[in-house]
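Visitor: below is the structure, and that's it, no one-letter string:
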């Protein structure tokens, strides 16, 4: 990726954001106040892109010439691939506006992202690439190498940063600790089929450690190293956790058929059992339908979408409390964007308008 002056880089980032947000076609007209929070988001996106450049440059430097890692394509740097990382950077900057460690936090988050993706690939028997290994075949082995290489990239970054030993030790231990709650929950789903839990119970017992804790993980390190004010910590943590739960609810809508077939925890399955009884869910697990949830059970969809919307609104409330002031229009744009990112654009019109 060509290096640009920060101002030009920033303008490119904002234009990319603006193009994506306008594509979701929210109702109403934008005002300057609606756009204001996205300038901050664009600055964070620029930091994320700079982080990616360093991350992939180190990966290429570490990899032996006989088994090289190819340079990333432009899609790796897109806002669609980096929305959540950009969100995490934005929240950290709001609770630590004077920090000189933002690139450290962004880099470690990128490393954790590579770990999580590699692990998810193995657990879910899929392959979402982080690195483009030229000579390595086999998706599982690529996932294993993704985790190994990400570890070496992080190690090299910390060595080159010349951090004090005590700080580097804190970084290493904290990033590992941050991912343990989600990892422990994922481990419980290896024995399948899992029981169909009531909706509130699945959100509290399953999705909170699995996803809410994962979304809050990027806060562990900045809080450990710099101790921002307790009130800001609370709102940042609560906001990211609520945002993660909203996304998990939408994930469960999208993955309804797959989770049925694999006997996994899924909020939509729980709501379905709550409305029609567990017998129906167990029957569907034996013979999973092919149509999306919205076509099969349109009557339960509003209940699930309302829960997602409630989590989004809770997240926006907490983000406002840390100074990232999202207008109702800005909030609606973000919600609709998430529907598109999670490949549920046909449902984005069901998002209640806050304007």
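Guide: Structure's in. What do you need? It should be emphasised that the depicted structure is a prediction, and the values quoted were computed from it without experimental measurement.

Visitor: when you work out contacts or count neighbours from here on, use the C-alpha atoms and nothing else.
Guide: OK.

Visitor: for residue 64, helix, strand, or coil?
Guide: Of the three states, residue 64 takes coil under DSSP: H, G, I helix; E, B strand; the rest coil.

Visitor: give me the number of residues near it?
Guide: Around residue 64 there are 10 other residues, counting by other Cα atoms under 10 Å.

Visitor: repeat for residue 65
Guide: 9.

Visitor: same question for residue 271.
Guide: 22.

Visitor: quick one: name whatever helix or strand follows the helix or strand hosting it.
Guide: Using DSSP states H and E, the element containing residue 271 is helix 267-276. Per DSSP H and E, helix 267-276 leads on to helix 278-286 as the next helix or strand towards the C-terminus.

Visitor: what separates the next helix or strand after that next one from the chain centre, distance-wise?
Guide: Using DSSP H and E, the next helix or strand after helix 278-286 towards the C-terminus is helix 293-296. Mean-position distance between helix 293-296 and its chain equals 25 Å (Cα atoms, centre = their mean, to the nearest Å).

Visitor: go through whatever helix or strand comes next after helix 293-296 and flag the buried ones.
Guide: Next in sequence after helix 293-296, counting helices and strands by DSSP H and E, comes helix 301-321. By 16 or more other Cα atoms under 10 Å, the buried positions in helix 301-321 come out as 301, 304-306, 308-309, 311-319, 321.

Visitor: ok, structure two:
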């Protein structure tokens, strides 16, 4: 077992089975388009251990939905929504980074931007159909609108990262509220947006959302530390850089990114890790079977994925 906690391990394995069913159901939906002959929905045949590494947060979302008392049939639909949201975000990243990743691909298009744009239209169409299927007649049909508003908030937060927008480097409090809130906290919790709207008065789900927000903020802060030099070169605002500027009263161009003071690294890492623990504690206190040992294990894996093996010592 990849995690010693038997209840959590069982929960994640059950979520893995639901994920596979969601993927297969989505593949059938994609096959209904007339141009399916040119389109492929790639379903990986990976085992649980491989999926745990690649799809940890998707498995976590499905596990939280299950722990919230939602029936498996509906979780399968929510799983499709989560996959489609990931595809939309990935397609945007593909355009920005000149890459070709995801689960849906369209052959015969030489222009990556055109392919990614069309894939996004397909994903949005499938997303709307799935949400409509889940909404009852008594509902106000508002889930898609709220989801779009959430996506807009994330996009706006991303746009505020441009350094050229600011005469002086913004304070870390501004970065946390206006940039990290959307691209960190909201980006992680967005998978629960539709269930939050449709599963009315589910108190557990709302609490889990709060925990995910904190974990998302922590991980974005961790990414910023890892990307300090890269963000400087790309003229992006970075929380770790902002924190360093305020602590040492230094201009950004004078920072030696490869030789940061040990006291700064230790202080920053402790704040990042503590915020993640706060998020894990919220999940645990609302019934999710996550022990302190499990939280440390997950953090270590996330550090390794981000290339931060040298900083695992700060996870205590």
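Guide: Cool, the structure landed. As the structure is a prediction and not an experimental result, all values here were calculated from the model.

Visitor: what's the TM-score once they're superposed?
Guide: Here the TM-score for the pair of chains, by TM-score structural alignment, normalised by the length of the second structure, is 0.85; 311 aligned residues with a Cα RMSD of 2.9 Å.

Visitor: compute the inter-axis angle for the helix holding residue 271 of the first structure and helix 278-286.
Guide: 140 degrees (axes from the mean of the first three to the mean of the last three Cα atoms, to 10 degrees).

Visitor: got the buried residues for helix 267-276 of the first structure?
Guide: Neighbour-count burial for helix 267-276 of the first structure [16+ other Cα under 10 Å]: 267, 268, 269, 270, 271, 272, 273, 274.

Visitor: likewise for stretch 62-80 of the second structure?
Guide: Neighbour-count burial for stretch 62-80 of the second structure flags 62-68, 70, 72, 75-80 (criterion: 16+ other Cα under 10 Å).

Visitor: likewise for stretch 105-112 of the second structure?
Guide: So stretch 105-112 of the second structure, judged by 16+ other Cα under 10 Å, has buried residues 105, 106, 112.

Visitor: give me the subset of these that lies in helices.
Guide: residue 112 (DSSP state H).

Visitor: can you redo the buried residues of helix 267-276 of the first structure as JSON lines with distance to residue 8 of the first structure?
Guide: Shown next, in JSON lines, are the buried residues of helix 267-276 of the first structure (distance: Cα to Cα, whole Å):
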{"residue": "267", "distance to residue 8 of the first structure": "44"}
{"residue": "268", "distance to residue 8 of the first structure": "44"}
{"residue": "269", "distance to residue 8 of the first structure": "47"}
{"residue": "270", "distance to residue 8 of the first structure": "48"}
{"residue": "271", "distance to residue 8 of the first structure": "48"}
{"residue": "272", "distance to residue 8 of the first structure": "50"}
{"residue": "273", "distance to residue 8 of the first structure": "53"}
{"residue": "274", "distance to residue 8 of the first structure": "53"}
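
Visitor: which members of the buried residues of stretch 62-80 of the second structure occur in helices, if any?
Guide: 62-67, 72, 75-80.

Visitor: what's the farthest-apart pair in those residues?
Guide: Using Cα to Cα, these span at most 18.1 Å, a distance reached by 67 and 80.

Visitor: show me the strands in the stretch 101-250 of the second structure, by range?
Guide: Counting by DSSP state E, counting those that start in this stretch, the stretch 101-250 of the second structure has strands at residues 104-106.

Visitor: counterpart of residue 244 of the second structure in the first structure?
Guide: Taking TM-score structural alignment, residue 244 of the second structure has residue 272 as its aligned residue in the first structure.

Visitor: likewise residue 112 of the second structure?
Guide: That one, residue 112 of the second structure, aligns with residue 139 by TM-score structural alignment.

Visitor: what about whatever residue of the second structure lines up with residue 199 of the first structure, neighbour count?
Guide: Taking TM-score structural alignment, residue 199 of the first structure has residue 172 as its aligned residue in the second structure. Neighbourhood size, residue 172 of the second structure [other Cα under 10 Å]: 21.

Visitor: so how far is residue 216 of the second structure from residue 172 of the second structure?
Guide: Applying Cα to Cα, to the nearest Å, the value for residue 172 of the second structure to residue 216 of the second structure is 17 Å.

Visitor: now residue 92 of the second structure
Guide: 19 Å.

Visitor: looking at those two, which is more packed in?
Guide: residue 216 (25 against 17).

Visitor: give me the nearest residue to the aligned residue in the first structure for the more buried one, chain neighbours excluded.
Guide: In the first structure, the residue paired with residue 216 of the second structure according to TM-score structural alignment is residue 244. Ranked by Cα to Cα, 6 or more residues apart in numbering and with sequence neighbours excluded, the top spatial neighbour of residue 244 of the first structure is residue 212, at 5.1 Å.
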